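[1] kindly generate the corresponding structure for this input.
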Amino acid sequence: MSDDIAAGSPASDTSLPGDGYLGDPSVRAEWDARYADRQQLWSGRPNGALVAEVAGLVPGRVLDVGCGEGADAVWLARSGWDVTALEVSGVALERAAGHARDAGVAIRWVHAALTEAALPPASFDLVSAQYPALLRTPDAAAERALLAAVAPGGVLLLVHHAGMETQQTHDSGFDPADYVWPSMVTALLDDDWKIEVNEQRPRVAPDGGAGAHHTDDLVLRARRLRAVR
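    Down below sits the predicted model:
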């Protein structure tokens, strides 16, 4: 989700699909409540690591995982990318669609959890997951879904806040052990992938919005060399 850990082809326009949410209703309700609690949760500007890492890529098809209120998706569309944006919160998607209409860009909206979405396999030139709230499962379903979406020659860009993976359970109930971190995705990469960036770096953070207090990013950028064999 934009700025921080939150969390068949739809129509190619900025209208939202019908209420055909695919995923755990309790997860949707949790994120709907979080977004509804504030008029604007995130900064409204694209994430710094995304801007930096996409600068040298030729625009193609991109999947924005956990698009939140749509800042990354709108920026990508303005930059020439064909954008599919996925989000569990209907409240966030309504806001994102409004921002896309204001910007005059077309985006495909998918109201689903990553592991439940009917996404075409190996079809995206870029899969961008900026601080995603992906739930960890014994079968590594979310990690495998990220990798499965990337086309041969395409790039997976996964960015998260440094240090969160090793934190203790918060009083709020947030337990890092419940979520997917970049190291878990890296562990699944085989000879079909080339790691281009795997580092911790100072965060270039948009002003304002939740998560602005985080100072360092973990950035994983991996290129798929060939199709699944």
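[2] rest of the way, CA atoms for contacts and neighbours
    OK.
[3] run a quick neighbour tally on the closest residue to Thr215 other than its chain neighbours.
    In space, Thr215 comes closest to Arg203 once its chain neighbours are excluded; the distance is 5.3 Å by CA to CA, 6 or more residues apart in numbering. Close neighbours of Arg203, defined as other CA atoms under 10 Å, add up to 20.
[4] doesn't Val51 make contact with Arg203?
    No - the pair Arg203 and Val51 fails to qualify as a contact (CA atoms under 8 Å) at a distance of 11.9 Å.
[5] which residue ranges form the strands in this protein?
    61-65, 82-87, 107-111, 124-130, 150-161, 193-202, 216-224 (DSSP state E).
[6] the fourth one packs against which elements?
    Secondary-structure packing of strand 124-130 (3 or more CA pairs under 8 Å, 6 or more residues apart in numbering; DSSP states H and E): strand 61-65, strand 150-161.
[7] second chain to compare with the first, below:
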Amino acid sequence: MPSAPTFWNDFYTNNTWSHEHGTVGRHLVTEVTHLNPGTALDLGCGEGSDAIWLAQQGWHVLAVDAAETALDRAREHAAALGLDQSIQFAQCDLAVDFPRGQYDLVSAQYLHSPVAQPGERERILHRATQAVAPNGHLLVVSHWTVSSWHPKMPNASQAAHLTLPSPQENRAALQLADGQWEILRDELADFEQIGPEGQREVRQDHVLHVRRLS
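    Predicted coordinates:
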């Protein structure tokens, strides 16, 4: 099994994801638009669409990803929009290292990987809770169903290792201490998605939005 940087660099070499297939994550917009901008940590930022949108709303963003290929595209896009001073893009394998500090918003959008080791995603999400500042927010969005045109993995054996977590597994991974967190949203969200050839499918995502109280 390849390392995360190797796998995701290969993935982005063969797929132009953010700019070709969509814009900012719809759930991020819904959950964050009303928040006062501050500091944000974008985990698994890919080609930077979410980080760029956050910067456009006034956030100062640290955006990390395992794939330098994706980060190069993200930096180029941010610079073209004059946002390179508001976003720091950094290569980071979250299974090995995790950004230091605390943030007003931690965003983990579709943090799924077919090369993750058992328990790896859960450890990353639990670590994400520790990166949330007091009164800050954590937004975890996960696929529950995927579209038929979702990008194919580089090979079938890697695709077979990609399992989608249940809402219960997402909640359990955070290990939220009683009395220290407020659950703002925890539900499966239906929405219609339009594919690259105009095809329409209804998908579901699990949206988990919590706020640290102390």
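[8] which residues in structure 1 form helices?
    25-36, 48-54, 71-78, 90-103, 141-148, 182-186 (DSSP state H).
[9] for His214 of structure 1, which of these is the nearest?
    helix 48-54 (12.6 Å; CA to CA).
[10] what is the corresponding segment of structure 2 for the closest one?
    Aligned by TM-score structural alignment, helix 48-54 of structure 1 falls on residues 26-32 of structure 2.
[11] what about that stretch, how far off from structure 1?
    The superposed stretch 26-32 of structure 2 is, by mean CA distance after the TM-score superposition for structure 1, a mean 0.5 Å from where its aligned residues fall in structure 1.
[12] what comes up buried for that stretch?
    His27, Leu28, Glu31, Val32 (16 or more other CA atoms under 10 Å).
[13] how far away is the first one from Thr145 of structure 2?
    What it means is His27 of structure 2. Distance of His27 of structure 2 to Thr145 of structure 2, computed by CA to CA, to the nearest Å: 15 Å.
[14] now swap in the second one and tell me
    Leu28 of structure 2 sits at a distance of 18 Å from Thr145 of structure 2 (criterion: CA to CA).
[15] for the third one, same thing?
    In this structure, Glu31 of structure 2 lies at 20 Å from Thr145 of structure 2, with CA to CA as the measure.
[16] quick check: the aligned residue for Trp144 of structure 2 in structure 1?
    Aligned partner of Trp144 of structure 2 by TM-score structural alignment: Ala162.
[17] show me what Gly66 of structure 1 lines up with in structure 2.
    Match for Gly66 of structure 1 (TM-score structural alignment): Gly44.
[18] and the residue lying closest to that match once chain neighbours are set aside, how many neighbours?
    The shortest distance from Gly44 of structure 2 to any non-neighbouring residue, by CA to CA, 6+ apart, is to Asp65 (4.5 Å). By other CA under 10 Å, 24 other residues sit near Asp65 of structure 2.
[19] ok, now which ones touch Asp65 of structure 2?
    Leu43, Gly44, Cys45, Gly46, Leu71, Ala90, Gln91, Cys92, Asp93 (CA atoms under 8 Å, 6 or more residues apart in numbering).
[20] same thing but at 10 Å, please
    4-5, 8, 42-48, 71, 89-94 (CA atoms under 10 Å, 6 or more residues apart in numbering).
[21] quick check: the aligned residue for it in structure 1?
    Under TM-score structural alignment, Asp65 of structure 2 pairs with Glu87 in structure 1.
[22] then Pro134 of structure 2?
    So, by TM-score structural alignment, Pro134 of structure 2 is matched to Pro152.
[23] now its match, nearest residue through space, not along the chain?
    Arg226 (4.8 Å).
[24] now do the same contact list for the one you found.
    So Arg226 of structure 1 contacts Ala151, Pro152, Gly153, Gly154, Asp191, Asp192, Trp193 (CA under 10 Å, 6+ apart).
[25] excluding chain neighbours, give the residue nearest to the residue mapped onto the last one from structure 2 in space.
    What it means is Trp193 of structure 1. When structure 2 is aligned by TM-score structural alignment, Trp193 of structure 1 is paired with Trp181. Counting by CA to CA, 6+ apart, the nearest residue to Trp181 of structure 2 once its immediate chain neighbours are dropped is Arg212, at 4.6 Å.
[26] gap between that neighbour and Glu201 of structure 2?
    Distance, Arg212 of structure 2 to Glu201 of structure 2, by CA to CA: 35 Å.
[27] between these two, who's got more neighbours?
    Arg212 (21 against 14).
[28] quick one: neighbours of Thr115 of structure 1, just the number.
    Neighbours around Thr115 of structure 1, by other CA under 10 Å: 17.
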